[in-house]
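1. Turn this into a structure:
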Amino acid sequence: MVTQVRPPRPDEMSAYYRVLPFANGLPSWEPENAAWHGGSEPWPPQRPPANTQRLEQLAEADINDASFHPVATFVDGMCVGASATISFAVTAPGGGTVRMAGVTATGVIATHRRRGYLRRMMQAMFDAALDRREPLAMLSASEGSIYGRFGFSPATYRTRWELARHEAALRPAEPDPGTLELVGATQAKQAWPKVHADVRACRVGELAPLPGRWDGLSDDTDGTNGPLRYLVHRDRHGEADGIANFRLPWSPTEDNAGTLVVEALEAANSTAYRALWSLLIDFDLTKSIVAPGRPRDEPLRWMLTNPRAMRVTRQTDNLWARVLDVPTALTQRTYLKHGELTFTIDDDQMCPANNGTWHLGTDEAAVTCVPTDKAADLTITLSALSSLYFGGMSAQQLACAGHIVPHADGALGKLTQMFRTDPEPHNSFGF
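-> Presented below is the predicted three-dimensional model:
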């Protein structure tokens, strides 16, 4: 038996896709209520398997995409496992961007599971990402028990919330100097890149979009869901500073009739944010508002006269992070409080250069992270450091769970003060 883990050739791409759940019609998410889905059912219907023409279209697009890096496992010439990374930039604490390998579309056929093929593909992708000087990897975990053993750990979360229209009263605020406009898909495609760029510049955990990110927006009806509709906010100079995609799906039941689903909403400032929500939560002939994929610390809650009216109905982790290069990653973010911290990592089996004791120093001039012989203030697992990287997780909780062991008085508090960010990290789309 000959086993190879390598990038597929162009003529092998159809076999590569047939391994992947999204292309072969098998489930590609956990059987749990999905916080990214706005419908009344737990998740949308499964798509049918892709036909030959669709596979050829996918192959042509991916072969010509310099950001797409596939890898596959071949056993005696047959493709039995597949995965890929996509080169992204992600906003780090402080507003800078970090190069990141986004792991996507991963699968091993049922007859070849439990043989270590996924680990070998992960190792190949980590090595290739390091060669491309990408110090982070991230993914959206379809099953929570799989990816921790490769060093990934939750870094951002998302919620799905509901709000009854009759409870959606807003606190008084200053008049809005801007304007709201319902637009078509063509205008939405023009507004989204600008608004997202403004938001991404100050939102930790947000991804830089790849080319064509909003090309699929349409005014056409999507089955019983109806068409997407688009609401744009413009400032007093006429520049778009907020946008929302929403729909009013048809429902076969009385319980879910009159629901407005906000599928995406971004605003570059609080004025635009409030204006968009003000219209959407009081839309004519609706009973309730549902918003999936939203931040855990949604500001709208605190604009309501009754904060309890916003009910979180689903919550899950969103992107999981994995530090591939400790010193490079840690010196490409800023820290809430300047100081020094010495820590040991001793559990990274896939990127062994991360193991050792590191001295992290931050001041107004620079951030440094270098090997040291000094005694460590604490020992931290690679997965815990990965969760803490974007500043949204609790060091205290990670320590309680055994992922962090302090060796010096005050070390845990110092770690918390240096790494935490406010607001929490969030990303608005997956990959």
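
2. Please make it C-alpha for all contacts and neighbour counts, starting now.
-> Fine.

3. just the strands in the stretch 101-250 of the chain please.
-> Here the stretch 101-250 of the chain has its strands, by DSSP state E, counting those that start in this stretch, at 136-140, 153-154, 157-164, 179-183, 229-234, 240-247.

4. what's the burial count for A23?
-> A23 has 21 neighbours, counted by other C-alpha atoms under 10 Å.

5. That one and S14, how far apart?
-> Using C-alpha to C-alpha, to the nearest Å, one gets 10 Å for the distance from A23 to S14.

6. One more: L330?
-> The gap separating L330 from S14 is 39 Å, by C-alpha to C-alpha.

7. and the closest residue to T159 other than its chain neighbours, what element?
-> Excluding its sequence neighbours, the residue lying closest to T159 (C-alpha to C-alpha, 6 or more residues apart in numbering) is Q315, at 4.3 Å. Q315 is part of strand 311-317 when elements are defined by DSSP states H and E.

8. Mind giving me the packing neighbours of that strand?
-> Packing contacts for strand 311-317, counted by 3 or more C-alpha pairs under 8 Å, 6 or more residues apart in numbering; DSSP states H and E, involve strand 157-164.

9. ok, 10 Å please
-> strand 153-154, strand 157-164, strand 288-294 (3 or more C-alpha pairs under 10 Å, 6 or more residues apart in numbering; DSSP states H and E).

10. of all those, which lies closest to H237?
-> strand 288-294 (28.5 Å; C-alpha to C-alpha).

11. coming back round to it: the residue nearest to T159 against A291, yeah?
-> No - applying C-alpha atoms under 10 Å as the test, Q315 and A291 come out as separate, 11.7 Å apart.

12. quick one: which of these two has more around it?
-> Relative neighbour count places A291 above the other of Q315 and A291, with 24 against 20, counting by other C-alpha under 10 Å.

13. here's the other one to compare against:
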Amino acid sequence: MALDTRVLTADEWDVWYDHLELAFGGVPEPPEERALYRSLTEYDRSLGVWDGGTCVGSAGAFSFRLSVPGGAVVPAAGVTMVGVAPTHRRRGVLTSLMRRQLDDVRAAGEPLAVLTASEPEIYGRFGYGTAAYELSVDIDTTRVRLRVPPGTDAVRLRLVDPLKALTECERVYAALVPGRPGMPARRPGWEMQALLDPESRRSGASPLKCVVAEDAAGQVVGYARYRVRPDWEPTGSDGTVLVGEVDALDPAAYAALWRYLFEIDLTWHVRASGRPADDPLLHLVNDVRRIRAVQRDALHLRVVDLPGALRARRYGAPVDVVLEVEDAFCPWNAGRWRLTAQGDAGDGAGVRCVRTEDPAELALSARELGSAYLGGVTLTSLAAAGQVKELRPGALRETSRAFAGDVAPWRPHNF
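-> This next block holds a predicted model:
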């Protein structure tokens, strides 16, 4: 029987999501999490592959607006819910879904597509490059102290109900979005993701807690969400603080929040995941070697509309370069493009990206362009790995400097 690929309808959602759970190991999600994702699903952007009455493949997208270098917030497809049934592997199901989805993203006028990858190797062949990394840290607070900046003691901390403080916390998050590439501007409903707190996912930890930081005027300028997992040894307490989020608008508030997390009674460990690769915490601690830190990929980016994407961001230095781009999966991007930009110009002002017949000066594929787009992966490092080729002496250094950002891109939450 031929497979049928079609847009999802509301009455098919449960079967479609059951398939997705099976593709990711078959462990049912908590009802609260399932209900949230049902409410967030954009049915017209969700695809199912059906073999008779059985769903055997899925892919979806969320309509995000993503921060890029320079502070612009650009339309982007947040690719999600991708899975293929184990009975239907190696039959072209995933390739057909990626083909249909990228065609739809292009038709929607979104220059970018982004995803988090359960297996990063899969998506490179569709032109996605690793564009952002994240840190996980495990800190023994008996051995690590913080060196806080001036003003930290003036910050007032207040323990609050996570739901009641949601509006104030979202205000802080929204203010941070333009300053760090890779952050999605949260649409209604997404603010609830961070508050998901099913007991089955706590692994012995407390319910979700929230502490806010206030300035002298009483305005919330930061927040931390966390759980505490108590533990005891024959010698006494050995609890762990499990950090979900720490966001703040100024260094003093940021340091005050981390100091609070380090000093919670009966705990001697702080663990946090999904932190920016250049987290200021690395500079607050007195001995960075005492932090067990692990870096991994976090966000994979695909340039869908090459000239639109390159015109949307700013550049840290002037650049005038002819790019030879290879893109077999999205051939409309392939060929030679002249990118010209003045330093710190963006949003179409002073940035041009047009097709050209001029000799190529730098050769790369869409995958490498996606990696470098947010400014966290340098073209020089990709060239050192043999993935970017310099065709005009000096072109690599000039272009890499222009693409590089001031801060590491960051994906603050899953999708």
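
14. Tell me which residue of structure 2 lines up with the residue nearest to T159 of structure 1.
-> Mapped onto structure 2 by TM-score structural alignment, Q315 of structure 1 lines up with Q295.

15. wouldn't that match be in contact with V137 here?
-> Yes - checked against C-alpha under 10 Å, the pair Q295 of structure 2 and V137 is within contact range at 9.0 Å.

16. anything in contact with each of those two?
-> Taking C-alpha atoms under 10 Å, 6 or more residues apart in numbering as the contact rule, Q295 of structure 2 and V137 both touch S273, G274, R275.

17. Could you double-check that the first one sits in contact with A293?
-> Yes - the pair S273 of structure 2 and A293 passes the contact test of C-alpha under 10 Å, sitting 9.4 Å apart.

18. what do those two both touch?
-> Overlap between the contact sets of S273 of structure 2 and A293, as judged by C-alpha under 10 Å, 6+ apart, is given by E134, L135, S136, V137, D138.

19. Among those residues, which one sits closest to D197 of structure 2?
-> S136 (20.4 Å).

20. measure stretch 351-363 of structure 1 end to end?
-> 28 Å.

21. now the helices for the stretch 1-150 of structure 1?
-> Counting by DSSP state H, counting those that start in this stretch, the stretch 1-150 of structure 1 has helices at residues 13-18, 21-24, 52-63, 117-131.

22. Adding distance to F150 of structure 1, write the ones you listed out as TSV.
-> TSV is the format used below for the helices of the stretch 1-150 of structure 1 (distance: least, C-alpha to C-alpha, whole Å):
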stretch	distance to F150 of structure 1
helix 13-18	22
helix 21-24	21
helix 52-63	26
helix 117-131	8
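
23. Can you say which of those helices is packed in most?
-> Stretch with highest mean neighbour count among those: helix 13-18 (a mean of 22; mean count of other C-alpha atoms under 10 Å).

24. Need the counterpart of W250 of structure 1 in structure 2.
-> Counting by TM-score structural alignment, W250 of structure 1 corresponds to P230 in structure 2.

25. try G293 of structure 1
-> Using TM-score structural alignment, G293 of structure 1 pairs with G274 in structure 2.

26. So that match sits against L242, correct?
-> No - assessed by C-alpha under 10 Å, G274 of structure 2 is found out of contact with L242, at 11.9 Å.

27. ok so, going back, ok, the spatially closest residue to the match of W250 of structure 1 that is not a sequence neighbour - contacts?
-> When the adjacent residues along the chain are set aside, P230 of structure 2 lies closest to G239, with 4.3 Å between them (C-alpha to C-alpha, 6+ apart). With contacts defined as C-alpha under 10 Å, 6+ apart, the neighbours of G239 of structure 2 are 205, 228-233, 264-270.

28. ok, now with 7 Å
-> R229, P230, D231, L266, T267, W268, H269 (C-alpha atoms under 7 Å, 6 or more residues apart in numbering).

29. what about structure 1, which of the residues you listed hold up?
-> On the basis of both residues aligned by TM-score structural alignment, their matches' C-alpha atoms under 7 Å, what survives of the contacts of G239 of structure 2 in structure 1 is L266, T267, W268, H269.

30. Let me have those in a markdown table, adding distance to L94 of structure 2 and neighbour count as columns.
-> As requested, those are arranged in a markdown table below (distance: C-alpha to C-alpha, whole Å; neighbours: other C-alpha atoms under 10 Å):
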| residue | distance to L94 of structure 2 | neighbour count |
| --- | --- | --- |
| L266 | 49 | 17 |
| T267 | 46 | 22 |
| W268 | 45 | 19 |
| H269 | 42 | 23 |
